[in-house]
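# Prediction below, plus the sequence it came from.
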Amino acid sequence: MSDADDQAKRRTRWAEDRTVLANERTFASWMGTGLGAIGVAIGLKAVFGAFEPTWVAKAVASLFLLASILIFWSARRQAHKTLKRLSENDAEAQPVRNFTILAIVLTISALATGAVLWSL
């Protein structure tokens, strides 16, 4: 193999590494957006605590919780699609299982937040 071929392969590996890191940053950003939606849901309870009927404020907060769950699973799906395309090469990334576990934990957290908001 020539030196030019080695350099081309090295550049390809570096590009794959950058793509893996970008994928992980994007996933983390989506998770932050989902957590922000949960924050809005909690904030609605604080702002509209004396709102009547209370079920309306709780329903709106629940919409934000639902949005957060959709964001978590959309992020997981996109991260998985990107990693699947990269798996054809030698790029080393976090296993999809890590993305799935985080999406599950945050989904359970969002559902628990909803349960608490509805019980108040």
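Done, it's in.

# alpha carbons only for contacts and neighbour counts from here, please
Noted.

# Hmm, Arg13 is touching Val20, no?
No - taking contacts as C-alpha atoms under 8 Å, Arg13 lies outside contact range of Val20: 10.5 Å.

# Locate the residue nearest to the spatial centre of the chain within the secondary structure: which element?
By C-alpha atoms, centre = their mean, the chain has its centre lying nearest to Met31, at 3.3 Å. Taking DSSP states H and E as the criterion, Met31 maps to helix 3-47.

# list the helices and strands that helix packs on?
When contacts are defined as 3 or more C-alpha pairs under 8 Å, 6 or more residues apart in numbering; DSSP states H and E, helix 3-47 sits against helix 54-86, helix 96-119.

# then this one, side by side with the first:
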Amino acid sequence: MTDNNELAETRTDWAEDRTILANERTFAGWMRTGMACVAIAIGLKAVFGDFDPTWGAKAVATIFLVAAIGIFWSARQRACATLSRLNQRDAEAQTSNNFTIMVITLTTATIAVGGILWWL
């Protein structure tokens, strides 16, 4: 017969693994929200392409791009902070480096989209 303390520790370990996986899903959700801001910026340029003055539509699109970058970095900060407080057991968590690489890639792409929107 197993000890009740051992069973409680096992349940706690599994709960921590579930929290690690939930942290990754939350990070992915925020990445999608940031990408939605990028899509809105592109859509604004498409819809208001003939808007006069053109810098007005571009400025509003840029606000969404800046918001996207803020969302990316905020999500990274929270995901890394949560990950540092947890100990993985059976789940293989993404590393903080993976979160950072994803955010740097999306930030670079968002800046490139901004450059293209202002150039066109």
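Cool, the structure landed. Just so you know, these numbers come straight off a predicted model, no measurement behind them.

# quick one on the thing from earlier: the helix holding Met31 of the first structure against the second structure, how far on average?
Its matched residues in the second structure lie on average 0.5 Å from helix 3-47 of the first structure after superposition (mean C-alpha distance after the TM-score superposition for the first structure).

# Same question for stretch 100-112 of the first structure.
Looks like 0.3 Å for stretch 100-112 of the first structure (mean C-alpha distance after the TM-score superposition for the first structure).

# Now do that stretch: distance to the chain's middle.
10 Å (C-alpha atoms, centre = their mean, to the nearest Å).

# Quick check: buried residues in it?
Across stretch 100-112 of the first structure, burial judged by 16 or more other C-alpha atoms under 10 Å covers 100, 103-104, 106-107, 109-111.

# My read is that the residue nearest to the centre of the first structure contacts Phe72, right?
Yes - at 5.9 Å, Met31 of the first structure counts as touching Phe72 under the criterion of C-alpha under 8 Å.

# for Gln94 of the second structure, helix, strand, or coil?
Three-state call for Gln94 of the second structure (DSSP: H, G, I helix; E, B strand; the rest coil): coil.

# Against Glu16 of the second structure, how distant is it?
14 Å (C-alpha to C-alpha, to the nearest Å).

# Among these two, which residue is more densely surrounded?
Taking other C-alpha atoms under 10 Å, Gln94 of the second structure and Glu16 do not tie; Glu16 has more neighbours (19 against 15).

# how about that one, what does it touch?
Glu16 of the second structure makes contacts with 86-89, as judged by C-alpha atoms under 8 Å, 6 or more residues apart in numbering.

# List just the nearest of the residues you listed to Asn5 of the second structure.
Arg89 (17.2 Å; C-alpha to C-alpha).

# Contact partners for that closest one?
13-14, 16-17.

# I'd say Leu35 of the first structure and Ala67 touch.
No - counting by C-alpha under 8 Å, Leu35 of the first structure does not reach Ala67; the two are 10.0 Å apart.

# Comparing those two, which residue is more hemmed in?
A direct count of neighbours by other C-alpha under 10 Å for Leu35 of the first structure and Ala67 places Leu35 higher, at 21 against 16.

# Would you mind measuring from the spatially closest residue to the more buried one that is not a sequence neighbour to Ile101 of the first structure?
Spatial nearest neighbour of Leu35 of the first structure, excluding adjacent residues (C-alpha to C-alpha, 6 or more residues apart in numbering): Ser68 at 6.6 Å. Here Ser68 of the first structure is placed at a distance of 16 Å from Ile101 of the first structure (C-alpha to C-alpha).
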